[in-house]
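Chemist: Give me coordinates for this.
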Amino acid sequence: MTTRNVRFVGGPLDGRVQDLRDHEAVAGRLLKHIHLHDGPKIETQYELHYTPENGWVYFLCGTQP
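Modeler: Next up, the predicted model:
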C-alpha cells in the first residue's frame, strides 16, 4: 500500500498536510471534521479533488451548525 500527501484548503484545517492512503484517494470523497474544543460543536466538510498540477487537495465545501 502506498501513501501520498493531501493538502487542506479553507476552514479550520487550512494548510494542514497529511498522508492519504490508496483506498482513500477517490475524487469526490467527503471528509467531516468535528471541532469540539472550547465552545460549541462545529462540523466542517471537505471534498477531495485531484489535478495533475496540484495533486490531492481537500477543499472546504461548507459548515453545518
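Chemist: going forward, measure contacts and count neighbours with C-alpha atoms only.
Modeler: Fine.
Chemist: May I see the buried residues of stretch 30-49?
Modeler: Within stretch 30-49, the residues that count as buried by 16 or more other C-alpha atoms under 10 Å are 30, 44-49.
Chemist: Let's compare: structure for the following, please.
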Amino acid sequence: MSEKVLAELAEWIDPKAIAEAILQELESQEVEQTADNGQKVWLDFLESELPEGLRSSIKAIFSK
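Modeler: Predicted coordinates:
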C-alpha cells in the first residue's frame, strides 16, 4: 500500500459528511443522536457492510 496514496485519499475523505449521514439516519429512525450511538453505528458499518460495498463498487466501476 502506497503511503502517499493513503494520505491523499484519507485527506480527501470527508469525515464530517460521514458523521452527518450517521446522525441523519439516527434521527430518521428515531434513535437518540449521541456520539456513542454514532460510533456504534459507524463501527458496525465498517465491520459488516463497508467491505462488501467496496467490493461491489470496484466491480461495477472497473470490471467493464
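Chemist: what's the TM between chain one and chain two?
Modeler: Their TM-score after superposition, calculated using TM-score structural alignment, normalised by the length of structure 2, is reported as 0.21; 29 aligned residues with a C-alpha RMSD of 4.3 Å.
Chemist: Turn the buried residues of stretch 30-49 of structure 1 into a markdown table, including secondary structure and distance to L60 of structure 1.
Modeler: Formatted as a markdown table, these follow (DSSP: H, G, I helix; E, B strand; the rest coil; distance: C-alpha to C-alpha, whole Å):
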| residue | secondary structure | distance to L60 of structure 1 |
| --- | --- | --- |
| L30 | strand | 10 |
| T44 | strand | 7 |
| Q45 | strand | 6 |
| Y46 | strand | 4 |
| E47 | strand | 7 |
| L48 | strand | 9 |
| H49 | strand | 11 |
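Chemist: how about these, which pair is most distant?
Modeler: Pairwise distances among the buried residues of stretch 30-49 of structure 1 were taken by C-alpha to C-alpha; the largest, 16.4 Å, belongs to T44 and H49.
Chemist: out of the buried residues of stretch 30-49 of structure 1, who's nearest G55 of structure 1?
Modeler: H49 (8.1 Å).
Chemist: That closest one against V57, yeah?
Modeler: Yes - the criterion here is C-alpha atoms under 8 Å, and H49 of structure 1 meets it with V57 at 5.3 Å.
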